[in-house]
Structure formats: C-alpha cells, structure tokens
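Visitor: Structure for this input, please:
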Amino acid sequence: MRAEIEAAAEAIRESLALLRRHLDWENAVRRLDELNAISEDPNLWNDADRAQKVMRERTQLDVAVNGYRALERELNDSIELIEMGEAEEDQTVVTDAENVLLALKDKAAKLELESLLSGEADANDCFLEVNAGAGGTEAQDWAEMLLRMYLRWAEQHGYKTEWLEESAGEEAGIKSATVQIKGHNAYGWLKTEAGVHRLVRISPYDSQARRHTSFASVAVSPVIDDKIDVEILDKDLRIDTYRASGAGGQHINKTDSAVRITHIPTNIVVQCQQERSQHKNRAKAFDMLRARLYEAELKKREDAAAALEATKSDIGWGHQIRSYVLQPYQMVKDLRTGVETSQSGSVLDGDIDEFLAAALAQRIKGQGDSEAAD
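Guide: Below is the predicted model of the structure:
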C-alpha cells in the first residue's frame, strides 16, 4: 500500500483503540445486552420515567457500540480489497478501496470526537445568549455577526433554532439576544463557546476608517427537563415585565408581554419576548433560568471555568477565548487551544467545527488529567 493509505489505516486503528478504551468496551457490550433484555420486558412501560431512561441509555450505547463495530468492519474490508486488487493488478478495485479508506479516516475521527460527548447534559438542546460589550454600535454589530455565525453553524448541522429574546442595537446590531438550539448534542458541541470573543477590523461606522477592537460575550446552558430538580425560591426572584422590542411584527410593542427574571443570589438574568402571551414568556423564562442554574451547578461539579456570570462582568481585555482579526490581515485564533485559520470569512459563516473539536478535546483531557492527579 502507498504511504498515504498506510498512514490513514494506522490513524483509523488509533481512533478505534481510543474509542474502545473510552467506551470501556467489555462493560459497554455487557451493559448493552442487559438493556436489550430489559427493553423486551412487556412490563417496562408500566413505569414511563424508568422506561424512557432505559431506552435513552440503550440508544446511546447501541449507537456507540455498533458504530465501533461498523468502523472496524469497514477498515478490514477496505484493506482486504486493496490487497486483493494489488494481487490481481486490478487498479480500479485498489483505487475505489483506497478512496473508501480515506473517507473512513474522517469518519473515525468524528466518531472518536463524538464519543467524548458523554457529559451529563451533552446530548441536550441548549440556550445560547450573546451580549455586546462596551463600545456602542461597533460592539453591537459584532454581537449580531457572532450570533449569525452560530445560527449558520446550527443550520449546517441540521439543528433547529428558535429566537427567545432580542434587544436591538441603537443604530445597528444587537445589544443582546437569546436563541434555543435544538438537536442531539447541541449543548455538548457548543458548551465550550462560553466566554468573550474579540473582533479587530476597520470599522464601517468610523468615517476616518480607523481600526477598532470590539468584544461580545457568549453564554451557553443546557435545556433541562422537569425530571431534573433545580430549587428556585420565590424570595430569590425579581420579575419584571416590559414591552418587547426587535423583530416580531407590529403586535410585539403593544403590550407589556416580555418578561425578565433576575435570580438575586447569583445575579443571573433571563428574559423572553418570543410569545404574545406574558404567561408563555414567563414559563419560557423560568425554563431558561433553571437551565442557567443547572449549568452553573454542572460547572462546579466539573471544576470547569469560572461561574457562568463571571464572563459577563467584564467583556473586554484579558477575558477573551478567541480573536477574530479582519484587518490588517485575516486570522481567527482560539487563545485556549492555539487553533488558528486565515479563513475568517468561512468561520463567520459558521465553519467553526475545528475550534469546537479542539476545545472539547482539551476540556476532556483536562478533566482526565485532573482525575489522574487525584
């Protein structure tokens, strides 16, 4: 085999080894057999909550175990075809099998990364909030650009999005906005995007065409169901109503239907203006608050980065996780992982998978190192 093909085959074998280790293979196969047996019990659905939990665990394990088996089988089949084609001097068979093997390398890398999405809430939908930093119109325009990047990313990956709140900028852009991103592993992929994002460019709002630096913050929290208990006391809340602003049609400003809830002990603020009904906005805002409080608790347990609101207290120098430079050169660089690219236009159009993968891998490695130290 050519060196390139041998290297691809070796990379796939390494991915398989990591997948097997991460899955704890023998225990995973045994547990899947147990769950398959339980799922065939006709009495299982007598307890709907337990049944849903069993089926969810079974589905996740089934995807992981059978994904590994399929990858291993495709690797072996491709190598056999290449060897057979070479022995019979059939270059067409060799070329076709090599192309399959090269594609398999990318599939293996993706499966390896997805196997890391095993956190408590990684599979959930998520709330994503963007806030403009200081700097008026320039920062507000950047916040809108950043939100558009995530919406484009979600669209490219087949996720659905729902606008929950928007506070329009004074001249352009947004002061803040919150969207719900719906789809499997939405939170797992986007959780590492929380933090401050920095933009450097020639401002289109500066008549002297000077270079400006702007900041916007991103907060990400998992959507949680009613089965997860998050205690919220009435005495800890301040609830305000106001007239909605931004997109939404003529009806949106006629009544005080928008709702803002402040959780006083943590200073977490959520707001929703999506619905015409104040009651529905209040219910959605409570869902968002529960998600934010749950995320804060997850971060404590995982000993991850600072509490959720810490990143929002100072949206500026020293707190950024990624820089986007548009002038005098093109570069996007993640300050945590060192990943960078000169394709800034593609990044702002939603091509951020490389950054998500590196940040996720680093986070998992950090947790592993921490556990090893303990």
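
Visitor: all contacts plus neighbour counts: C-alpha atoms, from now on.
Guide: Will do.

Visitor: Residues contacting stretch 6-13 from elsewhere in the structure, which ones?
Guide: 75, 101, 102, 104, 105, 108, 109 (C-alpha atoms under 8 Å, 6 or more residues apart in numbering).

Visitor: Next, the structure of the following sequence, for comparison with the previous one:
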Amino acid sequence: MAQLEKEQTVDGFWDDIANSQKVVQRTSNLKSKVAAYEKLRQDYDDALVMIELSNEEEDEGMLDECTESVEKFESDLDTMTLTTLLSGEYDAKNAILTFHAGAGGTEAQDWAQMLFRMYCRWGERHGFKVTTLDFLDGDEAGLKSASILIEGENAYGFMKSETGIHRLVRVSPFDAAGRRHTSFASVEVMPEID
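Guide: Okay, the predicted model is just below:
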C-alpha cells in the first residue's frame, strides 16, 4: 500500500488518467481491507474484555451483550473469510454476464429474462452497480439475449460459478393446454479486463 501511495506522489502520475484511476482504486481497495481487518481485531479484543468482565462481576445481564458481541464478530469473520477466498487472478474484477435463451421459444425467452432480472437484483441488493450493456427482446415475452456489467469489488469472484446452462421445468403460462415444459437458458460470466 505504501508503494502505491508513493507512486501517486511522482511527478506526471496524474497525466495518465487511466493508470492513475487504477492505482487510486487499488489503493482504496487495500485500505478498506486493512481497515476491515483492524476493526475485526478490535471487535475480537472487545468481546474478550466483555466476557472477562461478565465472569468477574457474575452479571447475568452482560451475558446477553457478550452473546450479541460474539455473534456479530462471527458474522464479520465469515464475511472476511469469504473475501479472502475470493483471491483468484480475476476475482477482484467487474463481471460481464451474457444471457441467451435456449431452444423452447417463448418459454425459454421468459426463463432467460427471469435469470436476467434475478442477477440484476442480486447485484443491486449486494451493493454492486448494475448496467445493461445489450438487450434483445423476445418475440412474445422475455428476451433472446442480453448482457450486463456488474461493477464492484469481487464481482467476478462472486459470479464466476454461475456460468453454464440453467434449466427450468414448470407448467407453462404460455401453453393453453397447461402442459409441463422444460426451458433452457445459458449464462456466460467473464471478467472485465482493463
């Protein structure tokens, strides 16, 4: 981190806007990881102190506070563990998702749109910026193909395992006879390469 901060002070650093943005973003990501670790360490120390105090004072009321403190620490630790697992070569990159309806006409196009909406909402719910890059409507409903960009830290790391063919079996709302249909849609996930 010190190396990146030193690089920002070099004359002419801001002349190359693309490179300077990358360095500033990388510095910001590292600072947030260090701050998260330091906060986790402090929460751990605080929980230990609370437990020691409740043992010394034999106070039943502090037991609830201790339990709450330990549960919060465990939750934060799980989050940090997940972040550590997302340390592959491209895991920190933004993700580009491409959806294609498979064979099955309107039913498959509807399924592709369901997947599209699901991943868009997932991204928004997890604090990522979601941008539609391309969208081709289906014949009656749904979509034939679409692409989205999910921007944020570890977006590709979270999404990379979603690549593949997704299958849906249901009674089709588009079939007047009410028959069961199997629909397919493909999802391709790629990292956004700088």
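
Visitor: returning to what we had before: which one of the contacts of stretch 6-13 of the first structure sits closest to residue 63 of the first structure?
Guide: Using C-alpha to C-alpha, residue 108 comes nearest to residue 63 of the first structure of the contacts of stretch 6-13 of the first structure, at 13.7 Å.

Visitor: I figured that closest one hits residue 16, correct?
Guide: Yes: Residue 108 of the first structure lies in contact with residue 16 (C-alpha atoms under 8 Å); the separation is 7.4 Å.

Visitor: between those two, what contacts are shared?
Guide: residue 71.

Visitor: For those two, work out which one has more neighbours and name it.
Guide: residue 108 (23 against 20; other C-alpha atoms under 10 Å).

Visitor: what comes into contact with stretch 73-81 of the second structure?
Guide: With C-alpha under 8 Å, 6+ apart as the criterion, stretch 73-81 of the second structure contacts 36, 37, 40, 43, 44.

Visitor: For residue 43 of the second structure, list the residues it contacts.
Guide: Applying C-alpha under 8 Å, 6+ apart, the residues near residue 43 of the second structure are 69, 73.

Visitor: which position in the first structure aligns with it?
Guide: In the first structure, the residue paired with residue 43 of the second structure according to TM-score structural alignment is residue 74.

Visitor: how near is its match to residue 12 of the first structure?
Guide: 10 Å (C-alpha to C-alpha, to the nearest Å).

Visitor: Ok, residue 310 of the first structure next?
Guide: 40 Å.

Visitor: the more surrounded of those two?
Guide: residue 12 (24 against 12).

Visitor: can you tell me what part of the second structure the host helix or strand of the more buried one aligns to?
Guide: Element membership of residue 12 of the first structure [criterion: DSSP states H and E] is helix 3-23. Counting by TM-score structural alignment, helix 3-23 of the first structure lines up with no residues of the second structure.

Visitor: same check, this time on stretch 201-215 of the first structure
Guide: Going by TM-score structural alignment, stretch 201-215 of the first structure sits over residues 170-184 in the second structure.

Visitor: Show me what counts as buried in that stretch.
Guide: 172, 181, 183, 184 (16 or more other C-alpha atoms under 10 Å).

Visitor: Would you agree residue 220 of the first structure is in contact with residue 127?
Guide: Yes: with contact defined as C-alpha under 8 Å, residue 220 of the first structure counts as touching residue 127 (5.7 Å).
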